[in-house]
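In: fold the following.
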Amino acid sequence: MSGGKCLRIWSGDWDLPSVDYNCLAAMAYCKFTETPVTFQGTNNPFWSKTGGLPVLKHEGGSEYNLTDIINFLRKQGRNAEFGLSKKQNADILAYTSLIEEKLLPALLYCQWVDTKNLDDFTRPWYFKAMPFPFRYYLPASLEKSMDDKVRSMCGCGTLTNADIEKKVYREARECLNQLSNKLGTFDFFYGKNPTYLDAVIFGYLAVLYKTPLPNNPLKHHIQSCDNLVRFINRILHRFFQLTPEETTEQERKESERQQEKQDISDFPHKKRNMIISALVALSAMVGYALLSGLVQIEITETNGEGINNDYEDDFEPDEDED
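Out: The predicted structure is shown next:
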């Protein structure tokens, strides 16, 4: 690598620069600290030793998780927490732990455990996004690891999915309320300048708010917290303005999604029309075959003496008949 840094991430969608909360946090911190770095949407965690993204590649090697990436950037002098007090830094650690404990299980449940979301959205998205041949087995591996992680974090080994859902969503709503109260009327959680905490919270909230999941009760709760919605949009507007090429790509993806929805909606009618068309075509071919003599119909009549009258043969009159 020729002196630069490259952050390998899950690519963006739904007006987000990445669809992954950790990737968004790493990207946001790079933006907050004006770190010169290239974002590369690989959609392939296979070569990561942790099996996940983001991965920061640099001259000295690689950083394979969010914590290591942030620590590396701070050692490089890219520190968004410069000037904060010890108490404020301690608060950042406390809130980060709160989010991982209360909000992360709900986010993972929403994407990877909820059956409808998994079948109708998450599985198809990752299958389509991943390169061949990884798309055929990595999504299933991710699904298993995320499901295990949710149950482990919640201590839910014996609970049903319905019980887990109630637990994670209740705790997530409480966490969102705390974050909304903490933010108040400020632009960022510690005033005018964003910090690591803002990067982490942005990653979680943006994914929960922007991902078009069929079942997403937390999106509605975020919508009820106006300051959290403004917080998401503020960071997107200030730090992640889309280039013309990115805008075109987002529009293309949205057009494809709308077409897929239309195809699904039209499917019963299309199937009916196809059946009718096939029957009409079959009738036309049979009619043509009959009229042209390609197919002849033999009508057989059986009387009491077992005599067959074949109407295909020429009728020969009786010679004795007058």
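In: from here on, just use CA atoms for contacts and neighbour counts.
Out: Noted.
In: state the distance from the nearest residue to Val37 once chain neighbours are set aside to His58.
Out: In this structure, Val37 finds its nearest non-sequential neighbour in Lys5, 4.8 Å apart by CA to CA, 6 or more residues apart in numbering. Remark: distance between Lys5 and His58 (CA to CA, to the nearest Å) = 5 Å.
In: ok, which stretches of the protein are strands?
Out: 6-9, 38-41, 55-58, 61-63 (DSSP state E).
In: go through the ones you listed and name the closest to Leu228.
Out: Smallest distance to Leu228 across the strands of the chain (CA to CA): 24.5 Å, for strand 6-9.
In: residues near the residue nearest to Val37, how many?
Out: 18 (other CA atoms under 10 Å).
In: then Ala94?
Out: Around Ala94 there are 12 residues (other CA under 10 Å).
In: for Leu218, see how far away Glu251 is.
Out: Glu251 sits 26 Å away from Leu218, going by CA to CA.
In: these two - which one has more neighbours?
Out: Taking other CA under 10 Å, Glu251 and Leu218 do not tie; Leu218 has more neighbours (21 against 15).
In: touching, that one and Cys175? I think so.
Out: No. Using CA atoms under 8 Å, Leu218 makes no contact with Cys175, being 11.0 Å away.
In: what residues are up against Tyr136?
Out: By CA atoms under 8 Å, 6 or more residues apart in numbering, the contact set of Tyr136 is Phe127.
In: one more, please, to line up against the first structure:
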Amino acid sequence: MSVYNLWDKDAKEPVLKTSLSSEWNFKSPVATPRSSSPPSRGGESIFNKYLDLVSSKSNISTEAKQTEPMDRPFDFFDDEEFAFGINLLNNNVACVGHNITKLIQMAQEPWPDNVKLYQPYEVEQILLPDNASCLAVQAFLKMCNLPFEVEMRWNAEFMSPSGRVPFIKCGAFVVSELEPIVQFAANKGVTLCSRLSTEEKAEMRAYMSLITNVLVNAELYISWLDNDTFNAVTKVRNSSVYPWPLGWLQTRSKRNNVAKRLKALHWHDKTLEQVLADVEQCCNSLSQRLGDKDYFFSSSPTELDALVFGHVFTIITTRLPCRKLAETVRRHETLVSLAKRIDERYFKRP
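Out: Coordinates of the predicted model:
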């Protein structure tokens, strides 16, 4: 029986989520265009060398050619081959420029109806930090009224261009994690913060950074460094989709990577009490900013609300051996009410 459950409005105990998907048949994810730099500048530089070479060749006499070989960056057997090389390079530069222009146009096209959001299996595989991130992205897309379909794959993190989940496949584009997806939607003219002032946008980003630096690290700490949670939940769920001993090796490798990340952020040597104190302070800041409003900024949600929902909802509805993290978040009733309000409005769970 899964230890991951979701909130039920009619019962105090969580209700198990039971969605599964078929095996992954998309062998290689499409590389996201935003991760590659335009190669046209390099092509233009080489093409300019060709033009300079043509100009210099016309000014050199036959005697000079016979006595001193011309120093040119590309050596060709005769003039005909030289002209062919220029035409070929010219066509390649034009092709690259055309493809970049086409990608930019595609990025600005309206949101299609066949967008898919990829994430790990909810029932038997997904872990606390990944579940929070996936819920945050789903909430954002629902707030924007952007259609999408959830696809669960055992190797979703390896399909992702950043190695993290979730990610969306939108036409020729593959975009992972909340902030890049928010920017991708903004390029298509869809945004939740257009009404905010410059100061409010900066404040919103500051709070989102606070969540990433505190709640995400706390979730990683509880999942991977707390021995009770690691042995009873993390190790079992993370290795459930791999054959032995691959599951054991992959879990060990991932735990080492998480430990390195937390060491770099000075979280590895913290005690559980220190982690919970940081979470308490983060929740206090968020609660004070939210106050008695429905959302953090006026009467409509932003990506900050989606991010807070993803983490708060996941923490309070996930059963773990270490319940102190959930108990710490539950003490902040305004955040819990926000999570329940977004869940009822946008997810409409029965």
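In: where does the TM-score land?
Out: Laid over one another, the chains give 0.66 as their TM-score (TM-score structural alignment, normalised by the length of the first structure), with 235 aligned residues with a CA RMSD of 2.5 Å.
In: circling back: out of the strands of the first structure, nearest to Val113 of the first structure?
Out: strand 6-9 (22.6 Å).
In: any residues touching the closest one, and which ones?
Out: Residues contacting strand 6-9 of the first structure (CA under 8 Å, 6+ apart): 18, 23, 27, 37-43, 53-58.
In: in the second structure, which residues correspond to it?
Out: Aligned using TM-score structural alignment, strand 6-9 of the first structure spans residues 116-119 in the second structure.
In: hmm, back to that, among the contacts of strand 6-9 of the first structure, name the buried ones.
Out: 18, 23, 27, 37, 39, 41-43, 53-58 (16 or more other CA atoms under 10 Å).
In: closest to Tyr190 of the first structure out of the residues you listed?
Out: For those, the nearest to Tyr190 of the first structure is Met27 (19.2 Å; CA to CA).
In: identify the residue of the second structure aligned to the closest one.
Out: Using TM-score structural alignment, Met27 of the first structure pairs with Gln138 in the second structure.
In: can you check Asp114 of the first structure too?
Out: Following TM-score structural alignment, the counterpart assigned to Asp114 of the first structure within the second structure is Asp226.
In: please apply the same query to Gly52 of the first structure.
Out: That one, Gly52 of the first structure, aligns with Arg164 by TM-score structural alignment.
In: ok, its match - how many residues close by?
Out: Count around Arg164 of the second structure with other CA under 10 Å applied: 16.
In: check contacts around it.
Out: When contacts are taken as CA under 8 Å, 6+ apart, Arg164 of the second structure is in contact with Glu157, Phe158, Ser176, Glu177.
In: mind checking how far it is from Lys102 of the second structure?
Out: 28 Å.
In: again with Thr234 of the second structure
Out: Thr234 of the second structure is 44 Å from Lys102 of the second structure, by CA to CA.
In: these two: who's more crowded?
Out: Counted by other CA under 10 Å, Thr234 of the second structure and Lys102 do not tie: Thr234 has more neighbours, with 25 against 12.
In: so that one makes contact with Trp224?
Out: Yes. Taking contacts as CA under 8 Å, Thr234 of the second structure lies within contact range of Trp224: 6.8 Å.
In: mind checking the end-to-end distance for stretch 54-62 of the second structure?
Out: Stretch 54-62 of the second structure has its terminal residues 15 Å apart, counting by CA to CA.
In: kindly report the same for stretch 100-120 of the second structure.
Out: This stretch, stretch 100-120 of the second structure, spans 32 Å end to end (CA to CA).
In: again, but for stretch 186-199 of the first structure
Out: Stretch 186-199 of the first structure: ends 15 Å apart by CA to CA.
In: which residues touch that stretch?
Out: 24-26, 28-29, 32, 80-81, 92, 95-96, 182-183, 231, 234.
In: do the same with stretch 57-73 of the first structure
Out: Around stretch 57-73 of the first structure, the neighbours that count as contacts under CA under 8 Å, 6+ apart are 1-8, 22-23, 25-26, 29, 48-50, 52-56, 79.
In: still on that earlier bit, average offset of the match of strand 6-9 of the first structure relative to the first structure?
Out: Compared with the first structure after the fit, stretch 116-119 of the second structure shows a mean deviation of 0.9 Å (mean CA distance after the TM-score superposition for the first structure).
In: can you check stretch 277-289 of the second structure too?
Out: Per aligned residue, stretch 277-289 of the second structure averages 1.1 Å (mean CA distance after the TM-score superposition for the first structure).
In: what's that stretch aligned against in the first structure?
Out: With TM-score structural alignment as the criterion, stretch 277-289 of the second structure aligns to 170-182.
In: quick check: buried residues in the matching stretch?
Out: Buried-residue list, stretch 170-182 of the first structure, by 16+ other CA under 10 Å: Glu171, Ala172, Arg173, Cys175, Leu176, Asn177, Leu179, Ser180.
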